[in-house]
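Enquirer: predicted model and sequence follow; I will ask about them next.
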Amino acid sequence: MVKLIAVMIMNWWKKIVKTFQYSPNMDREGFVLKETPEEKEKIQEQKSDKEPKDNSEQESIRDHDEKKESGYRSRLRKTGRVSRQERSEQEGQRGKTKVSQGEKNADNKEETDSNGKQEHGDRRPLKKPLRVYEAQEHQNPDRVSPYLEVNKKRIFEIYGLPENKDFIIREFTIAINPPVRAFALFMEGLSDKAAINQYVLQPMMLFSNFHEEVDGYLLDYIEKRVLITNQINQHDKFEKIVGGVNYGSTAIFIEGCDRALVVETKGWEHRGVDTPTNEPVIRGSQEGFGETLRTNTALVRKHVRSSQLTTEMFKIGDVGQNDVAIMYLRDVANEKLVEEVKRRIKSIKTAAVIDSGILEQFIEDHPWNIAPQVMATERPDRVAYMILRGKVAIFLDGNPYVLVVPTTMFDQLHSQEDYYLRPLYGTMLRLIRAFAFYMAFLTPGVYLAIVLFHKEMIPTELLLAISGNRERVPFPSFVEVVIMEVSFELIREAGLRVPGILGSTIGIVGALILGQAAVQANLVSPILVIIVAVTALAGFAIPSYSLQFSLRIVRFVYILLGTLLGFVGIVFGLFVQMHMMASLKSFGVPYLSPMAPATKTTGDVVFRVPVFSWEKRPDYLNTREEEFQPNVARGWVKEETKKPGNQKKKSQ
């Protein structure tokens, strides 16, 4: 505790000392700095507003102002080089000024003691500029120094140069009169070398002397009249500069400037826009997200060309500094939903987030619940449709999957192709998917419950066939089902990990060969092979990969319940599962909405209603704008009813 108080006192004392200290800029190499005529007029006006002073005091202040404004301001004017003799005269003059100023301070000290205030002006006495070795001791390591060598040393410390071979330092001279030294810092592999040579180095080394006179600050002159790239930022903190360089930008440090220029030169290799791998559709857009953040946001903007579509950027990870973007419609999305998404993202404290699956686990409400609470998709058209309905999309740089929140159970069961087909076709697909959803986790458990407890439910001929096939099987039904389920999971996982086209071949051939061999070896019954195969096919019919995983796990729970309690166990499991789903929420939205709790529905939940009936947005989202389209979306129908011919027919 004592050490903590001592550290706090020392930090407080350093801040006070730094506040009352004046840190002038250092001597430039080969040129002097002058003030512009506008600044001279401004200084004269400020002097005229002050109270009249003695002639000796006014002359001292004027000499003091001239020394400060001519020698230490960071404005650059066209001047010639300073000779060695002139430099020695200037240093001698500075020494005299310092002596006279010291005597004046001694006189003013007595006056301050007597009156309590200092009456000699607002400017503090000048200090002699620090040398490079002195500046290294007094320089704040988090901020850019006007000394080029100090900045270079700091860059070496941050990146561990020269051992670290990923970062390149290119020293050069800016072609102005007089020349100024500088260096550029960029990362090998993430930066575009052609862009650096053409848009950064070439303008500064060759084209920067086109103007005979440099007007204004040197850093502003370089930014506005020399560099020709589209994005340039000035930063005085190494944290910002390092973040830009690590993302492919180029940092430019200039002698005599206490800020650095960060120039946009990103140019890494990336995968282009390709077809979706895990969400293919027959009718619909064939574009899928890639690994580049800006490309992914542009794909969504191609579908939603609205000025209300907003993209906000964040940084996640103390080490990784990963870029995260959220996208929503300002005039549609609920304010509280947007604020909750931003709050959860900003509150993440970790070294790095390298995949959207990790980000999903950080922001979901109940990580231990088996149901997926965030939708992950690689289709830009699906993300665009969800944003139009009032949801929020989350993009992570370097990942082709976009997260959409909030989500419900019905969103996980729907496919984007449902909306592109006619209503009857889409309804049929949804009913098949709902049937497959229950078969994916109930079929093995129901089979065991019937065989072990409720044989009277099976027709006599089928019961005799099942019993005859199981006469030579040495294992009980429970062990038989577990062996087949585990074997099929092994085949599925092996098919995913085998590289190339061999994966699907091994999955199909392995299932056929192992199933036939197991039947012939009397390890399992033929009816069980059929049940396991149908269960696996039903699982593959689920569009959401995360929901497939949850059903695969729940399936083993129902196998155990069916073995122990029969249909009573199955019903008990359904009751617990429905209770868990009903109490689950995704970013404040009930997981079974709009069924439980029952809210207003657009009719597009289980059945697919026609597109001209999508009049309202989902009620459970509480969007700002409830209307999705007018009540009469098909305007041509209304126009035809107004035609004279149609009115005559109606009257007849």
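Expert: Sure, I can see it.
Enquirer: use CA for all of it now, contacts and neighbours both
Expert: Will do.
Enquirer: tell me the secondary structure for Lys47?
Expert: helix (DSSP: H, G, I helix; E, B strand; the rest coil).
Enquirer: how many other residues sit next to it?
Expert: Burial of Lys47, expressed as a neighbour count using other CA atoms under 10 Å, amounts to 15.
Enquirer: quick check: next helix or strand after whichever helix or strand Glu461 is part of?
Expert: Take DSSP states H and E as the rule and Glu461 turns out to sit in helix 460-469. Downstream of helix 460-469, the first helix or strand assigned by DSSP H and E is helix 477-497.
Enquirer: who's in contact with the helix or strand just after that following helix?
Expert: With elements assigned by DSSP H and E, the helix or strand that comes after helix 477-497 is helix 502-520. Outside of helix 502-520, the residues within contact range by CA atoms under 8 Å, 6 or more residues apart in numbering are Phe488, Ile491, Arg492, Ala494, Gly495, Leu496, Arg497, Val524, Ser525, Pro526, Val529.
Enquirer: let's bring in a second model and compare:
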Amino acid sequence: MNFSRLKQSLTNLITYKGPQDSYDFSVNISTSKNITNEADEKVSSNLKDNKTIIDRKYNTLINSDIIIRKFKLKSNNKPFSAFIIYIDGMSDSNLINQFILKPLMLRNKANTYKTQSLKTINKDKRVIIQRDSNNLAIEIENSLLPQNSLVKETEFNNIFSAINMGNCVLFVDTLDTAFNLDVKGFKQRSVSSPNNEIIIKGPQEAFVESIRVNTSMLRRATNTENLVIENVLVGKLSKTPCTICYLKNIANSDLVAEVRYRLNNLEIDTLLSTGQLEQLICEDNKYNIPQVLSTERPDKAAKNLYAGRVVILVNGNPYCIILPATIVDFISSPEDTNLKPIFANFLKILRFLAMGITLLLPSIYIAIVDFHQELLPTELLFSLWASRENVPFPIIFELLVMEISFELIREAGLRVPSPVGPTIGIVGALVLGQAAVSASIVSPFLIIIVAITGIASFAIPDFSFGFHLRITRFLFTIAAYIAGFLGIAIGLYVYLCILCSIKSFGVSYLNPNDSINFNKKSNNFFAMPTWMQEFRHNYIHPKKERAQNNISMKWRHPNE
């Protein structure tokens, strides 16, 4: 056996080789300072230099959707070279032809316009006539481009962002500025009904993937000039447009400044979803507890804006982020506002019970069966042990098998095509449950416990919070299997300590602290009648704490 060859093979496996070592070509890694970043460069008055940067950045010889159209302008019968660049499929070619190329190439019969000339005298006392390029730029901006949105750009960083968003950019020789023209024309999904936050009574429209459509829906829902929408680009490579939305006369200035600071100080390459952004801006990421609200409903976002909260929109995502958030917000539904207080409070208490059932019911079952049988009536205890007589596995194994099976059925129902999903959920649960009981793998009582727990988890309005409860339930189950009710008590103590320590943008997670203070007329845990909701939540510290007058129904008390 050749040990030297074996040694060399092992060395090659554990030793890194660069591309120049592994392949038949060399990699030229240049660190020369002469190579500059195109994104940091300024627009040059030389059109060829600008074209070179565009070609190098967008690989125009390879990319088939990058369109560059060259043409000429005339000034005092002198031609000026120019070109436009846009991305096919993201820009409207009809708008480009009608409102950019046609005015620039066919305006006036002679296709000329005059520019002012500047006379200067050089050292040899010769008169030199120079054309004023600034006047040419002004003429193009004011007379030749009938666009409602035109921005002069001097940095390629802004130009690249505009092109990637679907705009068209015009370069003209002798001009050190480019013209950024809004001609977006990409296809997008139309506004439709919400898919996840379904309510019976209330608005039936949801956000879409276009950030500008979403901001317009917020404008329409709030219907106030106090709504401020700030644009922020996140991601060094993706430059994903995000917006910070708030009411300037209600939202706390410190809260807005903190949100702005966190977004402006994200050093990442790409941002693709609100889920990523949620992980990047929240304080306590070591826990799996959601700390911001996520919604697809403009009416829910508008309601929280009027409460003094901040809304963040991310381009390409039909959801928005609402912050700060408390635990009460996660068990509240958008429909609560449209119901009478007695109905809304009943549903909120029902959801609170569903939260407790989802979190603790399996662990309580294990604790009673294994440690505290004396809590059950004798007949029920005998029936329970009779049902488990032929089951050969410990109760923790039974429970985990059924819980995981239920989660698999839930996940399969979500991933398969929608007409088949409900069928798989119902048939899968019935068939698996009946087969497991018939095979003496689990007891019938356990099937009931798992079914009730699963149904209760569906009653949680917020998907992220419901997912958190489903994951945490397994920890309580293990604690109950180890120490019974003592394990559950210790787990609850640790869980409550964690909840007390969490803050969502400076707001305690277990707020509102005045949830049972009926003297403070605000809508807290228990929904108050609309005419009694005089104040906004004080824990958000809004600029304007009073939401309405003491007597809102003037028709009932005309003399007060």
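Expert: Sure, I can see it. Predicted model, so just to flag it, every value in this text is computed and none were measured.
Enquirer: got a TM-score for the pair?
Expert: Comparing the two superposed chains by TM-score structural alignment, normalised by the length of structure 2, the resulting TM-score equals 0.87, with 508 aligned residues with a CA RMSD of 2.2 Å.
Enquirer: would you map the strands across structure 1?
Expert: Assignment of strands within structure 1 using DSSP state E yields the ranges 167-174, 180-187, 232-235, 250-254, 260-263, 309-316, 322-329, 375-377, 392-396, 402-405, 585-586, 589-590.
Enquirer: quick revisit: nearest to Gln101 of structure 1, of the contacts of helix 502-520 of structure 1?
Expert: Taking CA to CA as the measure, Gln101 of structure 1 lies nearest Arg497 of the contacts of helix 502-520 of structure 1, at 79.6 Å.
Enquirer: can you find the partner of that closest one in structure 2?
Expert: Following TM-score structural alignment, the counterpart assigned to Arg497 of structure 1 within structure 2 is Arg415.
Enquirer: which residue lines up with Ser273 of structure 2 in structure 1?
Expert: Matched by TM-score structural alignment, Ser273 of structure 2 corresponds to Asp355 in structure 1.
Enquirer: separation between His211 of structure 1 and Ala175 of structure 1?
Expert: Between His211 of structure 1 and Ala175 of structure 1 the distance is 11 Å, computed by CA to CA, to the nearest Å.
Enquirer: just the closest of the contacts of helix 502-520 of structure 1 to Met8 of structure 1, please.
Expert: When the contacts of helix 502-520 of structure 1 are compared against Met8 of structure 1 (criterion: CA to CA), the nearest one is Arg497, at 55.9 Å.
Enquirer: what sits against that closest one?
Expert: Contacts here follow CA under 8 Å, 6+ apart; on that basis Arg497 of structure 1 touches Gly503.
Enquirer: now swap in Ile449 of structure 2 and tell me
Expert: The neighbours of Ile449 of structure 2, taking CA under 8 Å, 6+ apart as the test, are Leu361, Pro362, Tyr365.
Enquirer: so Arg181 of structure 1 touches Ile252, yeah?
Expert: No: in this structure Arg181 of structure 1 lies outside contact range of Ile252 using CA atoms under 8 Å: 10.8 Å.
Enquirer: look at the two and report which has more neighbours.
Expert: Between Arg181 of structure 1 and Ile252, counted using other CA under 10 Å, Ile252 has the larger neighbour count: 22 against 15.
Enquirer: which ones are touching the corresponding residue of structure 2 for the more buried one?
Expert: Residue pairing (TM-score structural alignment): Ile252 of structure 1 is matched to Leu170 of structure 2. Listed by CA under 8 Å, 6+ apart, the contact set of Leu170 of structure 2 reads Ala82, Phe83, Ile84, Ile85, Ala178, Phe179, Asn180, Leu181.
Enquirer: could you do Asp336 of structure 2 as well?
Expert: For Asp336 of structure 2, the contacting residues are Ala344, Ala527, by CA under 8 Å, 6+ apart.
Enquirer: one more: Met528 of structure 2?
Expert: Contact criterion CA under 8 Å, 6+ apart gives Pro341, Lys521, Ser522 as the residues in contact with Met528 of structure 2.
Enquirer: what does Val245 of structure 1 give?
Expert: Applying CA under 8 Å, 6+ apart to Val245 of structure 1 gives the contacts Leu185, Phe186, Met187, Ala251, Val262.
Enquirer: if we can go back for a sec, run a quick neighbour tally on the match of Ser273 of structure 2.
Expert: Under the neighbour criterion other CA under 10 Å, Asp355 of structure 1 is assigned a count of 15.
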